[in-house]
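**Q** dropping the sequence and predicted coords here.
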Amino acid sequence: MKMKLLSPMNDFVFKALFGREDATSKQLLIELLNDTLRAKGEDLIASVKYLNPFNYKEYEFDKLSVLDIKAETEKGERVNIEVQVKPEVSYRKRSLYYWAKTYAETIGEAEPYEELKKTIVINIMDYDAIHESKKLHTHFKLLEREEHFTLTEDLQIHYLEVPKLAEAKQIEALEGIELWIAFLKEAGKAGNEEKIERLKRRSESMSKVIESLETVSADEKLLEAYRAREKARRDEISKLAYAKKQAKIETAEKAFRNGADLDFIAEITDIPLEELREIEKRVKSQQN
């Protein structure tokens, strides 16, 4: 019986694959980075050192922390990679903030601005984040609007949008960054074993990363930490959903007390009519 693979789009699993302080993980990270940069004609990376290497014990008591990968290249450039599964309205600003914060960290207080180093932020998205483009890989820099020359090479922000990988494109026709996106999209899904085997045969990088995912998926300590993190996230989602529901109920109660129409309250709260009628009865009984 084939072992069930965990999804590499889970940030915990992603960091276990690409953020561990070992030769395989580091090599996979370099290859992923270089395929991302090569696709846009950017300078490639020869080596990296982790600034926040993966250690599952760190998340035992902080199960809701952001699990990004921070690394430094041989030139002192900074790289930040983050996986985002759920849509977030302010994500573009957040991404720019992460770039600015990381960029500022490349010099000390007494150092001149010339010592600031290029900072590359890579966002791997499991939803359509850049609505203006159909491309699965968008690349942002600081450019003069009319003549399009670069103000500085120090800013690079990449978006890799997993859902935009063309369904019709065969695995055998994928190249470079498309292969990585196919791996992120397909691995960990039930019934995809044949696709994963085909990906494995495409390149040495794909073979390595799938073997690493198999190792991560079979590690009991990692699984325990992963499950605890998932439970904490589900609990947090439930709390937020409950809080939103209570806020809607309070809005409906206030509207009924002020004499608002049932249909109007249904429109502003999105609460089903049957439930609203119960709320209306409760409000009226309290008023009597």
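**A** Here it is on my side, so go on.

**Q** contacts, neighbours, all on C-alpha from now
**A** Fine.

**Q** tell me where the stretch 1-150 of the chain has strands.
**A** 48-50, 69-73, 78-84, 119-125, 137-143, 150-161 (DSSP state E, counting those that start in this stretch).

**Q** those: which one's closest to Ala241?
**A** Shortest distance between Ala241 and the strands of the stretch 1-150 of the chain, using Cα to Cα, is found for strand 78-84: 19.5 Å.

**Q** does anything pack onto that closest one? Which helices or strands?
**A** Secondary-structure packing of strand 78-84 (3 or more Cα pairs under 8 Å, 6 or more residues apart in numbering; DSSP states H and E): helix 11-18, strand 69-73, helix 91-104, strand 119-125.

**Q** what packs against the second one?
**A** Contact partners of strand 69-73 among helices and strands, from 3+ Cα pairs under 8 Å, 6+ apart: strand 48-50, strand 78-84.

**Q** second one coming, line it up with the first:
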Amino acid sequence: MLVAILNIEESELKELKIINNELPRQFQEDKKGILDVRAKTKDEKEINIEIQVLATKYMAERTTFYWAKMYTNQIKSGDTYDKLKKCITINIVDFECIPLDKIHTSYHITEDETGYKLTDIFEIHYLELAKLENKNIDKDENLAITQWMEFIGLKSKEDMEMLAEKNEDIRKAYDLLQVMSKDEKSRMAYEAREAEIHDQMTRIKTAREEGINIGIDKGINIGIDKGANDKAIKIAEKMIKRGDSMEDIVDITELPENKIIELRNKYLH
């Protein structure tokens, strides 16, 4: 999959290895900072592959933030800049977040007019699974990437087997999944992850319904009426305590971000 996404030779990944899959959390709500896969190539390039199933309003900002953490964590005080190696972030998301008619987009730092690449250390990819259903998007531009995205998004064993017949690399991945599915620890980890996703979606739905009820009771926007604003603050406090993300709290309460930061500092310090 990495060969297809990064357009590189397989030999570059011969010494690919999984390293620590968790970044230090800065705040309580940084649950989404957990990386699904963190890897290095034989020439020390770092790769962060993250699968995100819940829509996030500030996806670009969040991605850049965690890319920066991965990049700056490579050196310590007194080290020279030549120790910094290229960092690549690959986001596989189950929602649309880029307003372009492409299922795979990639980004670098380039000069505005000439397209000259300032440095090769920055590289971010988005693979948007939701766009696979869009008939207006050319999915044959890079068939290998499309097939990997379809494989990730498939639910039935029969569909997986059909796709595995078309792509030898996907066949290897499918065979490995068959082995893993029989391993109790792997199955328990998958079920725990699914439960956490369902719990988080339920918390967001409940908080959103509470916010709607506040608006109905007051008949005006949350941010204008003082009484409603007090209730919005209480909802924000509750969401902070249980670890909801900044974007979810802003979306539900409609409070300004600086107010949520103030509340977060109050409860987390």
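**A** Perfect, I can see it now. None of these values were measured; they are calculated from a predicted model.

**Q** need the winner for burial among the helices and strands packed on strand 69-73 of structure 1.
**A** strand 78-84 (a mean of 22; mean count of other Cα atoms under 10 Å).

**Q** structure 2: matching residues for that one?
**A** Alignment of strand 78-84 of structure 1 against structure 2: residues 46-52, by TM-score structural alignment.

**Q** neighbouring contacts of that stretch?
**A** Stretch 46-52 of structure 2 has contacts (Cα atoms under 8 Å, 6 or more residues apart in numbering) with 35-41, 85-94.

**Q** what about 7 Å?
**A** With Cα atoms under 7 Å, 6 or more residues apart in numbering as the test, stretch 46-52 of structure 2 has contacts from 35-40, 86-94.

**Q** who wins on neighbours among these?
**A** Ranked by the number of neighbours (other Cα atoms under 10 Å), the contacts of stretch 46-52 of structure 2 place Ile88 first, at 26 neighbours.

**Q** can you give me the distance of it to Asp94 of structure 2?
**A** Distance of Ile88 of structure 2 to Asp94 of structure 2, computed by Cα to Cα, to the nearest Å: 20 Å.

**Q** and what of Arg193 of structure 2?
**A** 15 Å.

**Q** for Glu113 of structure 2, same thing?
**A** In terms of Cα to Cα, Glu113 of structure 2 sits 33 Å off from Asp94 of structure 2.

**Q** kindly report the same for Ile216 of structure 2.
**A** Going from Ile216 of structure 2 to Asp94 of structure 2 by Cα to Cα gives 32 Å.

**Q** how about the longest helix seen in structure 2, aligned to which bit of structure 1?
**A** Criterion DSSP state H: the longest helix present in structure 2 is helix 184-218. Mapping helix 184-218 of structure 2 onto structure 1 (TM-score structural alignment) gives residues 220-254.

**Q** if we can go back for a sec, mind giving me the packing neighbours of the longest helix of structure 2?
**A** Packing partners of helix 184-218 of structure 2 (3 or more Cα pairs under 7 Å, 6 or more residues apart in numbering; DSSP states H and E): helix 246-253.

**Q** where does the helix it packs on end up in structure 1?
**A** So helix 246-253 of structure 2 is aligned with nothing, judged by TM-score structural alignment.

**Q** C-terminal to that helix, what's the next element?
**A** helix 257-268 (DSSP states H and E).

**Q** contacts for that next one?
**A** Applying Cα under 7 Å, 6+ apart, the external contacts of helix 257-268 of structure 2 come out as 237, 240, 250.

**Q** run the chain-centre distance for that helix.
**A** In terms of Cα atoms, centre = their mean, to the nearest Å, the centre of helix 257-268 of structure 2 is set 24 Å apart from its chain centre.

**Q** check stretch 281-288 of structure 1 too.
**A** With Cα atoms, centre = their mean as the basis, the mean position of stretch 281-288 of structure 1 lies at 47 Å from the chain mean.

**Q** and Asp128 of structure 1? What does it align with in structure 2?
**A** Alignment note (TM-score structural alignment): Asp128 of structure 1 maps to Glu96 of structure 2.

**Q** need the contact list for its match.
**A** By Cα under 7 Å, 6+ apart, Glu96 of structure 2 lies in contact with 128, 130-131.

**Q** now with 10 Å, please.
**A** 55-56, 103, 126-131 (Cα atoms under 10 Å, 6 or more residues apart in numbering).
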